[in-house]
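Peer 1: The sequence isn't on hand, but the structure is:
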């Protein structure tokens, strides 16, 4: 531009000279050149401006179907409350989806019972500091789960950090209640909500109710939530003066058939790829259809119990990678029988392939499943059709009961004692419950489809520690999974684990074409639109911090029970490879517990071969809780027996310490090891805590455990 404007006087002189000495044609030609030059210089400013909405041509219309508005939302929660006229906001933090579902349910019931406008929000959607601007006339509820070593869920990270770091912000105007989800088998039971509440109080916020805490150690999360919810409603009635009314179902979604849609328009069941979300979780890969290149039974005696070793091939996707210690997320499929059972009682068997569209009726309610789709895809792949039914859901079904008998049964089962007694000998999901209450085909045809979509949880992946080393097998990953199959005492009723029974059916189909599942379960193994044909499953990789030390010469101690052996098989494979190429390998201890040496000693032959290769560098110790002879022994007992070496490596050798298995096992091991360390080092409980905290801070004490 500088050059163009600098030459303007020169052009003026030229035009002046031409006007005196040139003919009309020359002047006209130069005028055209000048006009063209000016047009070029002012392109994009005076003319041909870029359309600011041009990008709209490239937006995917299905992204707008999850919520009504596509407008940019404010990050200030106080502004959002004012914009929407809300009376209350629920900040949820959820790792597996339970806290989110409970928060959404609570928001809806507060509206139905008390006429309150409630926002149920992902805490990370708003600037944490703006909670200080919430006026005293409004209410806040904080609902968060605790996982791992007392860690907050991803969506609570910002709020959690802000509350712990801020000291100059008053929350004196904030009135709140809080509910935490945890498991007392874990050492840091409900740690997140405890810290959140302590910091809220320290900053001047006013609690209206004692903090509720759910304990899933005995599977009582739902009951603890319901008890706390009744206390919340009591506060509404007595302290706040709200009038309660009988709840009537008000849909937040619209579900309708649209036969004008073509198959190409539909989502047929392939898991939704969430990597395009605004808040991309960088620890997750995309979801892929991956070939299963081998599957075998690991239990020596598998008449009543099964354990699967499955090898999944990454070769088709060069961008898909994992590191030793990562997890594989497997997307399960609901069994055919349970999908058909629910469709039958709803009177929708003949409509299962008809296209349906799901739209949100409320600005702040998002559609959690891909749409448009079909009922078959929805109930087979996108919703957990086999999920247990809560008392709250049973109570909400009473209004749709087709007969007085069905109404009486549902009313009775919505009571706490009757519900608990029923579950002691019965497995119920939604289809089974409806069938039990009124089993004729189409008996429940008046239940709105929106109700079904709202109450069934969205399908979630199940995570398994990868039991292979990325150094040894970079283009394939192995997983190890015990098939979950709980049988009620004295009955033929069983609760089949959703993901593991699906994988068992897949394994059986690969081993022997047409071989049935041991319990008669069938699945659409070909997948949506045959995306899984030839023996595949949908899966993705999740990064983990459960890692080997950088140097193979660093000592490690591994404690495992059952399928907790999975990541340690990968660790040993990697160290064996390091040793085979001449790297120095440090002392390695594996303490492994299972039921019986001759039945479920996983990878027994492999471990024997590794022991032979490593020699004295590998200490392999087993514990059998149901031996053929002798006393039962658990891994924590072996920790005590080998405490001299374990404690020496931890304190003098800075060894990395790992536990993988059930949370209760990890707690018992940690307690026994703590006592042994205190005894040998002369430590107090506070000094032990300082040591453990330091080890964890430097990633030398890690756990990969489950409830």
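Peer 2: Cool, the structure landed. Keep in mind that what you see is a predicted model, and the values were worked out from it rather than measured. Numbers count the residues shown, from 1 in each chain.
Peer 1: contacts, neighbours, all on C-alpha from now
Peer 2: Noted.
Peer 1: Residue 456 contacts residue 382, doesn't it?
Peer 2: No - if you go by C-alpha atoms under 8 Å, residue 456 and residue 382 don't touch, sitting 9.7 Å apart.
Peer 1: what about these two, which has more around it?
Peer 2: Shown here are residue 456 and residue 382; by other C-alpha atoms under 10 Å, residue 382 has more neighbours (30 against 21).
Peer 1: Okay, the more buried one and residue 461: tell me how far apart.
Peer 2: Residue 382 sits at a distance of 11 Å from residue 461 (criterion: C-alpha to C-alpha, to the nearest Å).
Peer 1: Show me what the longest strand seen in the chain is packed up against.
Peer 2: The single longest strand within the chain, with elements called by DSSP state E, is strand 288-297. Judged by 3 or more C-alpha pairs under 8 Å, 6 or more residues apart in numbering; DSSP states H and E, strand 288-297 is in contact with strand 307-313, helix 498-511, strand 536-542.
Peer 1: List the buried residues for it?
Peer 2: Within strand 288-297, the residues scored as buried using 16 or more other C-alpha atoms under 10 Å are 288, 289, 290, 291, 292, 295, 296, 297.
Peer 1: can you count the residues close to residue 227?
Peer 2: Other residues lying near residue 227 total 12 when counted by other C-alpha under 10 Å.
Peer 1: Centre of the chain to the helix or strand it falls within, how far?
Peer 2: Taking DSSP states H and E as the definition, residue 227 sits inside helix 221-238. A distance of 26 Å separates the centroid of the chain from that of helix 221-238, by C-alpha atoms, centre = their mean, to the nearest Å.
Peer 1: Now the next helix or strand after that helix: buried residues?
Peer 2: Note on helix 221-238: by DSSP H and E, the next helix or strand toward the C-terminus is strand 253-257. Across strand 253-257, burial judged by 16+ other C-alpha under 10 Å covers 253, 254, 255, 257.
Peer 1: How about the first one, nearest residue that isn't a chain neighbour?
Peer 2: Okay, so that is residue 253. Among residues not flanking residue 253 along the chain, residue 360 sits closest, at 4.6 Å (C-alpha to C-alpha, 6 or more residues apart in numbering).
Peer 1: try this one next to it:
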């Protein structure tokens, strides 16, 4: 959410600046609604773009490449969906705006043993699933909790966590980092900040405070734009825009890839894009904006007694309430904080009691939408105050992320998504997932859809096309592997590929079966192992297939295979446990030794996971 700008740029005049009148006007227009954090980022970016040195260096006559004295600032981020990377890059821009070049790294590119030499460190990290670190942070997290972790008495640090309080282990990874730094002798620069889903305002405030605390230890030197480790060089074509300025795509095809009698309905969507504006790599995800169902919006208006035409201000922009509910506010994901806020608005004692039991509150919110909450706990607060209170209580509508299921090498101006339509019943009423229903039922070829690219550099095919790969997926987790195989086919890679896929039924939901068969015939796919849980009395999942074929799988690993896992967090944990068991069985070692082997594979980039 964009924060209000409290810094009013001074008027520019062609008489006092090197800009002409038209350039001055354009610059003023671009800056007028930026927040302090955004202004600082733009300042750092422009300083680097122009190759400017700091005023301190210029006045002292210090050359741009003069050796640095004093501690440098390192900023580490551990990201799964890209939010923490965005925060870290904004923080780095703040530092550059003050004339110092920070060391900005993904935790995946950081050598844990370098911690012993750090003096100033800011960490931005998310939490996955049941309190687990994101894939890029796993090695550093394990190192800090292991026997080789060094004493850190000389370290001053700060920790910012991004999470979701609807999960039991809210921001656990960030808490882990803070506790371990402190236990190893580190000195906090400021209190840790644990941000909920709407993180922008809290993250901005923490970033500014962290920089103020670190400023007295920093030594100014030339600010410049540097290439982030693990990223591709900047393309000559315009880059894909971020969430603040999405691109536009349009529907080309909506094809159901399950049978009519399948338990779940899965679609393959093909969206047309401008390849000059959006360039993606297999393993990346696409963020998709959507609109809430108009029928749901009207139901909320009826239940609250509010006028849909009533004006409402959100982030400084004017809407009528109906449009705000349709396009700006979250209605289909009920967050525990919304339950507590509604209980406060209507003075509900049952909801107040529910708010005192976090586990019950999470369970209640997980199975309902906002319309269910207000239907089960009706109330009619003062209409004049209710609309603004709802806008403050409901979370902003965020784009949903989907793994990209196509390769641009095969579909240069398209991006494909594998979408399971979410549907369930609450109190006898049919409910649908906001994004999946919009994309599979309500999106037409005449309706543009806003999208943004979420890169995932920690989930990539090996650079060596001769390297064997093992792809393990369940359900729609197979989406990125469809892209992987298209890419390998287009590149003419000769490495063997083994797909291990699981779902409910062979006949009903063997997703993309004909495509896998075509890849088998073409020699792109060497081996397929399947597990359909409901085709026999005893349920069989992908982890069972791994154990059954443990000897062959371990042989592939010994021959240099890269291992990929994509699917739900629970599936990822089950697969990891199965890998520990099969490695221990094949080597005659214990699970601790097997864990070290998996850690080594992860460190070498040969064990990559994309879990959700």
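Peer 2: Arrived safely, thanks for sending. Everything numeric in this text was worked out from a predicted model, so none of it was measured.
Peer 1: Let me see the TM-score of these two.
Peer 2: After superposition, the two chains reach a TM-score (TM-score structural alignment, normalised by the length of the second structure) of 0.66; 487 aligned residues with a C-alpha RMSD of 4.9 Å.
Peer 1: JSON lines for the helices and strands packed on strand 288-297 of the first structure, including mean neighbour count?
Peer 2: Shown next, in JSON lines, are those (neighbours: other C-alpha atoms under 10 Å):
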{"stretch": "strand 307-313", "mean neighbour count": "21"}
{"stretch": "helix 498-511", "mean neighbour count": "21"}
{"stretch": "strand 536-542", "mean neighbour count": "23"}
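Peer 1: do you know which of the ones you listed lies nearest residue 473 of the first structure?
Peer 2: strand 307-313 (9.8 Å; C-alpha to C-alpha).
Peer 1: Can you pull up the most central residue in the second structure?
Peer 2: Central residue of the second structure (C-alpha atoms, centre = their mean): residue 81, 1.3 Å from the mean position.
Peer 1: burial of residue 552 of the second structure, as a residue count?
Peer 2: For residue 552 of the second structure, the neighbour count with other C-alpha under 10 Å is 13.
Peer 1: I meant to write residue 471 of the second structure there.
Peer 2: Using other C-alpha under 10 Å, residue 471 of the second structure is surrounded by 22 other residues.
Peer 1: Next, the contact list for the aligned partner of it in the first structure, please.
Peer 2: Using TM-score structural alignment, the equivalent of residue 471 of the second structure in the first structure is residue 558. Contact criterion C-alpha atoms under 8 Å, 6 or more residues apart in numbering gives 568, 588, 589, 590, 591, 657, 658, 659, 660 as the residues in contact with residue 558 of the first structure.
Peer 1: any idea how far residue 558 of the first structure lies from residue 699 of the first structure?
Peer 2: 14 Å.
Peer 1: Skipping adjacent residues, who's closest to the equivalent of residue 598 of the second structure over in the first structure in space?
Peer 2: Alignment note: residue 598 of the second structure maps to residue 692 in the first structure; criterion TM-score structural alignment. In this structure, residue 692 of the first structure finds its nearest non-sequential neighbour in residue 701, 7.4 Å apart by C-alpha to C-alpha, 6+ apart.
Peer 1: That neighbour and residue 288 of the first structure: what is the separation?
Peer 2: Taking C-alpha to C-alpha, one finds residue 701 of the first structure at 33 Å from residue 288 of the first structure.
Peer 1: As a check, name the ranges of all helices in the stretch 101-250 of the second structure.
Peer 2: 138-144, 172-183, 200-215 (DSSP state H, counting those that start in this stretch).
Peer 1: Can you find the partner of residue 704 of the first structure in the second structure?
Peer 2: Under the alignment (TM-score structural alignment), residue 704 of the first structure maps onto residue 610 of the second structure.
Peer 1: what's near enough to touch its match?
Peer 2: Contact analysis of residue 610 of the second structure by C-alpha under 8 Å, 6+ apart lists 135, 459, 565, 566, 567.
Peer 1: Show me the subset of those that the first structure keeps too.
Peer 2: Among these, the ones still in contact in the first structure (both residues aligned by TM-score structural alignment, their matches' C-alpha atoms under 8 Å) are 459, 565, 566, 567.
Peer 1: Kindly reformat those as JSON lines containing distance to residue 315 of the second structure and secondary structure.
Peer 2: Below are these laid out as JSON lines (distance: C-alpha to C-alpha, whole Å; DSSP: H, G, I helix; E, B strand; the rest coil):
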{"residue": "459", "distance to residue 315 of the second structure": "35", "secondary structure": "coil"}
{"residue": "565", "distance to residue 315 of the second structure": "39", "secondary structure": "strand"}
{"residue": "566", "distance to residue 315 of the second structure": "36", "secondary structure": "strand"}
{"residue": "567", "distance to residue 315 of the second structure": "35", "secondary structure": "strand"}
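Peer 1: Which part of the first structure matches the longest helix along the second structure?
Peer 2: Using DSSP state H, we find that the single longest helix of the second structure is helix 569-587. Under TM-score structural alignment, the counterpart of helix 569-587 of the second structure in the first structure spans residues 663-681.
Peer 1: Quick one: distance of that stretch to the chain centre.
Peer 2: The mean C-alpha position of stretch 663-681 of the first structure is separated from the chain mean by 30 Å, C-alpha atoms, centre = their mean.
Peer 1: List the buried residues for it?
Peer 2: Those would be 663-670, 672-677, for stretch 663-681 of the first structure by 16+ other C-alpha under 10 Å.
Peer 1: can I get these in CSV with distance to residue 415 of the first structure?
Peer 2: Shown next, in CSV, are these (distance: C-alpha to C-alpha, whole Å):
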residue, distance to residue 415 of the first structure
663, 31
664, 31
665, 34
666, 36
667, 34
668, 36
669, 39
670, 39
672, 42
673, 44
674, 44
675, 45
676, 48
677, 49
